[in-house]
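Peer 1: Turn this into a model:
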Amino acid sequence: MKFVIVTGMSGAGKSTALKMLEDMGYFCVDNLPIALLPKFAELAHAPGSDISQVAVGVDIRNGRSLDEMASVLENLKASGVAYQILYLEASDEVLVKRYKETRRAHPLAKQGRVEDGIRLEREKLLYLKENATYILDTSQLLTRELKKALEQILVEEKNFKNLMITVLSFGFKYGIPNDCDLVFDVRFLPNPYYVDGLKYKTGNDEEVQDFVMDYEISHIFLDKLVDMLNFLIPNYILEGKNQLVIGIGCTGGKHRSVTLANKLFEALSDRSEYGVRLEHRDVSR
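Peer 2: This next block holds a predicted model:
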């Protein structure tokens, strides 16, 4: 029996993840009292039960009983339940924005600031995060990307290493994205902007891609970049990093950066040990 404990920060997408897992055939229960986890697992695993996949939501709403989590997990392990912990994470900035957009109150903020509630929640959930089987950072994830990641790790059972990579194209004229971990400047490549018929197209168009990649220097750069990332990514995973944003910039963020971001995404997306997403920040400007 698969037994998944879905937990993490309020606003990071636990409810959405549980709904997705339910659609994938999991029997889902949200906000089950922690003390009942072993008994629930026993009933689900009892002879004659037709439940083969279980997902249980555990979060800050469990209050003081979170302090019992270590002993409850030990009881699960002793009873032969091979549980997994899925921890959903997001940056403080994203969580604050989500709360402001939905006008919901953070469960620990009460009448205070959302930031204070988030800080306190991180402290109370630290044990679960440190013992998580999978950590998914949803800061930049679209709903379909979250679904794909869940399918990879909990349905297809791929060797997912808790790292979500965002390949992000942008234009330097609009500023470097604040969340980039690595930034690469491709303004040295021939510019399609000055070619008749390509100015108003983008790196998502085949004609622009053909123009940019028709130069040997473009292939040399891409090969060297992929080679470097193949070295860096496993080391980032070992270090415990769960979010990596790779920025590819050109002047306006429409042609060269979009083309190279698309090519880099293709080179990385066939790997199953981490998630990869693609975003073009300035392509429509």
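Peer 1: For the rest of this, base every contact and every neighbour count on C-alpha atoms.
Peer 2: OK.
Peer 1: quick check, distance from whichever strand or helix holds Ile165 to the centre of its chain.
Peer 2: Ile165 belongs to strand 164-171 when assigned by DSSP states H and E. The chain centroid and the centroid of strand 164-171 are separated by 13 Å under Cα atoms, centre = their mean, to the nearest Å.
Peer 1: now for it, which elements pack on it?
Peer 2: strand 243-250, helix 256-268, strand 275-280 (3 or more Cα pairs under 8 Å, 6 or more residues apart in numbering; DSSP states H and E).
Peer 1: Name the residues of the longest one that are buried.
Peer 2: Buried positions in helix 256-268, judged by neighbour count with 16 or more other Cα atoms under 10 Å: 256-265, 268.
Peer 1: quick one on the thing from earlier: the helices and strands packed on strand 164-171: which one's closest to Val208?
Peer 2: When the helices and strands packed on strand 164-171 are compared by Cα to Cα, helix 256-268 sits nearest Val208, at 7.5 Å.
Peer 1: what's the distance between that closest one and the middle of its chain?
Peer 2: Helix 256-268 sits 19 Å away from the centroid of its parent chain (Cα atoms, centre = their mean).
Peer 1: go on, stretch 274-285?
Peer 2: 14 Å.
Peer 1: for that stretch, which positions count as buried?
Peer 2: 274-283.
Peer 1: contact partners of that stretch?
Peer 2: 141, 145, 149, 159-171, 174, 202, 252-254, 258, 261-262, 265, 268-269 (Cα atoms under 8 Å, 6 or more residues apart in numbering).
Peer 1: make it 6 Å
Peer 2: With Cα atoms under 6 Å, 6 or more residues apart in numbering as the contact definition, stretch 274-285 has outside contacts at 160-161, 163-170, 253-254, 269.
Peer 1: Apply the buried test to those residues and list what passes.
Peer 2: Buried members of the contacts of stretch 274-285, scored by 16+ other Cα under 10 Å, are 160-161, 163-170, 253-254.
Peer 1: So which of those residues is the closest to Asp214?
Peer 2: Comparing the buried ones among the contacts of stretch 274-285 against Asp214 with Cα to Cα places Lys254 closest, at 17.4 Å.
Peer 1: list the buried ones in the longest helix anywhere in the chain?
Peer 2: The longest helix of the chain (DSSP state H) is helix 216-239. By neighbour count on 16+ other Cα under 10 Å, the buried set for helix 216-239 is 218, 222, 226, 233-234, 237.
Peer 1: Another for comparison:
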Amino acid sequence: MRMVIVTGLSGAGKTQAVRALEDLGFFCVDNLPPRLMGKFVELCLASRREIKNVALVVDIRGGEFFDDLSDALTGLQQGGIKYEILFLEASDDVLLRRYKEARRVHPLSQGGDVLAGIRQEREKLRELRGRADVKVDTSRLSPAQLKEIIRSHFAVDESGGRLRVTITSFGYKYGIPSDCDLLFDVRFLPNPHYQPDLRPLTGNDRTVADYVLAPAVTGQFLHKLQDLLQFLLPYYQAEGKSGLQIAVGCTGGRHRSVTIVNELARFLRQQGYPVQVQHRDIGQPAEGDVCGSS
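Peer 2: Here you go, the predicted structure:
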């Protein structure tokens, strides 16, 4: 039986994550007291219905029962039950905006101070976040994008046991992805933003890709990066890692990073790795500040 424990900050998207897991065939239980996790596993294993995939939502709504989570996880390990922790988070300002829009009360807010509740919860979950197998920052994700990320991590494994790789392009001006394992900065490459005919386009357009790939330095960089990944990925897999998050950033996330991510994805697929590509900031406007937006 595969068990996924869904947790994280209130307002970060746990409801959407559970719906996505249900669509993948998981049997989902929301807000289960940690003390009952072991008993729940026993019931699933004893059930006449063959339950192969289970997702449990455990968060601070459990109040004092949430403090039992660490002991409950230890009990699962001692019982030989394998589990994965999916941790969802978002920035303070995004969570605050979501609470205001939904007109909800934060579980830890006192006197209506939502921001204080968010910060208290973040601190309370710090250790659990460190134990998470998959961390997803939903600050800039749509429900559809979150669903695709959930699918890429928890769908029935058709990869033949190979390490699953997610490569994300992003713009530094919009923040670094918080869930990446490897991060590469390509702002040293020639910038299409300063070419008027290329500025409105993206790295998915052939003319932009040709412009970024033309200089010798780009070829040298790709060769060295591909060689590094070809060396590293088998070791990550040997250590038991099932998925790897790679992020590639330029200034605005529309041109250079998109091109490089597409090239890396093509290379890794040739090596037999299942690869998912995400262009986080490609939809941002092309017009930027004097430093360029890409």
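Peer 1: Could you save the contacts of stretch 274-285 of structure 1 as TSV and add columns showing distance to Met20 of structure 1?
Peer 2: Output for these, formatted as TSV (distance: Cα to Cα, whole Å):
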residue	distance to Met20 of structure 1
Phe160	18
Lys161	20
Leu163	20
Met164	19
Ile165	22
Thr166	22
Val167	25
Leu168	26
Ser169	29
Phe170	32
Gly253	34
Lys254	34
Ser269	22
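Peer 1: Excluding chain neighbours, give the residue nearest to the residue nearest the centre of structure 1 in space.
Peer 2: Taking Cα atoms, centre = their mean as the criterion, Asp137 is the residue nearest the geometric centre of structure 1, at 3.8 Å. Sequence neighbours aside, Glu89 is the residue nearest to Asp137 of structure 1 in space, at 4.5 Å (criterion: Cα to Cα, 6 or more residues apart in numbering).
Peer 1: Kindly provide the distance from Glu42 of structure 2 to Ser70 of structure 2.
Peer 2: Counting by Cα to Cα, to the nearest Å, the gap from Glu42 of structure 2 to Ser70 of structure 2 is 19 Å.
Peer 1: Would you map the strands across the stretch 1-150 of structure 1?
Peer 2: 2-8, 27-30, 53-57, 83-89, 134-137 (DSSP state E, counting those that start in this stretch).
Peer 1: Columns distance to Gly112 of structure 1 on top of those strands, output as a markdown table?
Peer 2: Shown next, in a markdown table, are these (distance: least, Cα to Cα, whole Å):
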| stretch | distance to Gly112 of structure 1 |
| --- | --- |
| strand 2-8 | 21 |
| strand 27-30 | 26 |
| strand 53-57 | 26 |
| strand 83-89 | 22 |
| strand 134-137 | 26 |
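Peer 1: and of those, who's closest to Arg104 of structure 1?
Peer 2: Closest of these to Arg104 of structure 1 is strand 2-8, at 17.3 Å (criterion: Cα to Cα).
Peer 1: So which bits of the closest one are buried?
Peer 2: Across strand 2-8 of structure 1, burial judged by 16+ other Cα under 10 Å covers 3-8.
Peer 1: so which of those residues comes closest to Ile153 of structure 1?
Peer 2: For the buried residues of strand 2-8 of structure 1, the nearest to Ile153 of structure 1 is Val4 (11.2 Å; Cα to Cα).
Peer 1: ok, so of the contacts of stretch 274-285 of structure 1, who is nearest Met24 of structure 1?
Peer 2: Phe160 (18.0 Å).
Peer 1: any idea which helix or strand carries the closest one?
Peer 2: Using DSSP H and E, Phe160 of structure 1 maps to neither a helix nor a strand.
Peer 1: and it, what does it touch?
Peer 2: Applying Cα under 6 Å, 6+ apart, we find Phe160 of structure 1 in contact with 153, 273-274.
Peer 1: quick revisit: between Glu42 and Ser70 of structure 2, which is the more surrounded one?
Peer 2: Neighbour count, other Cα atoms under 10 Å: between Glu42 of structure 2 and Ser70, Ser70 has more, with 13 against 10.
Peer 1: which residue in structure 1 lines up with that one?
Peer 2: When structure 1 is aligned by TM-score structural alignment, Ser70 of structure 2 is paired with Ala70.
Peer 1: how about that match, what does it touch?
Peer 2: Listed by Cα under 6 Å, 6+ apart, Ala70 of structure 1 has no contact partners.
Peer 1: Could you measure from Val94 of structure 1 over to Leu142 of structure 1?
Peer 2: Between Val94 of structure 1 and Leu142 of structure 1 the computed distance is 13 Å (Cα to Cα).
Peer 1: ok, those two, which is more surrounded?
Peer 2: More neighbours surround Val94 than the other of Val94 of structure 1 and Leu142, with 15 against 11 (other Cα under 10 Å).
Peer 1: Can you tell me what the more buried one aligns to in structure 2?
Peer 2: Matched across to structure 2, Val94 of structure 1 falls on Val94, judged by TM-score structural alignment.
Peer 1: Apart from its neighbours in sequence, what residue is nearest that match?
Peer 2: Nearest to Val94 of structure 2 is Ser139, by Cα to Cα, 6+ apart, at 6.1 Å.
Peer 1: Count the residues that sit near the one you found.
Peer 2: Neighbours of Ser139 of structure 2 under the rule other Cα under 10 Å: 17.
Peer 1: Does it touch Ala90 like I think?
Peer 2: Yes. Contact criterion Cα atoms under 6 Å: Ser139 of structure 2 and Ala90 qualify, at 4.7 Å.
Peer 1: Between those two, which contacts overlap?
Peer 2: Common neighbours of Ser139 of structure 2 and Ala90, using Cα under 6 Å, 6+ apart, do not exist here.
Peer 1: from the buried residues of strand 2-8 of structure 1, which single one is nearest Thr16 of structure 1?
Peer 2: For those, the nearest to Thr16 of structure 1 is Val6 (10.7 Å; Cα to Cα).
Peer 1: Mind putting the buried residues of stretch 274-285 of structure 1 into JSON lines with distance to Leu36 of structure 1?
Peer 2: Below are the buried residues of stretch 274-285 of structure 1 laid out as JSON lines (distance: Cα to Cα, whole Å):
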{"residue": "Tyr274", "distance to Leu36 of structure 1": "33"}
{"residue": "Gly275", "distance to Leu36 of structure 1": "33"}
{"residue": "Val276", "distance to Leu36 of structure 1": "37"}
{"residue": "Arg277", "distance to Leu36 of structure 1": "38"}
{"residue": "Leu278", "distance to Leu36 of structure 1": "41"}
{"residue": "Glu279", "distance to Leu36 of structure 1": "42"}
{"residue": "His280", "distance to Leu36 of structure 1": "46"}
{"residue": "Arg281", "distance to Leu36 of structure 1": "46"}
{"residue": "Asp282", "distance to Leu36 of structure 1": "50"}
{"residue": "Val283", "distance to Leu36 of structure 1": "51"}
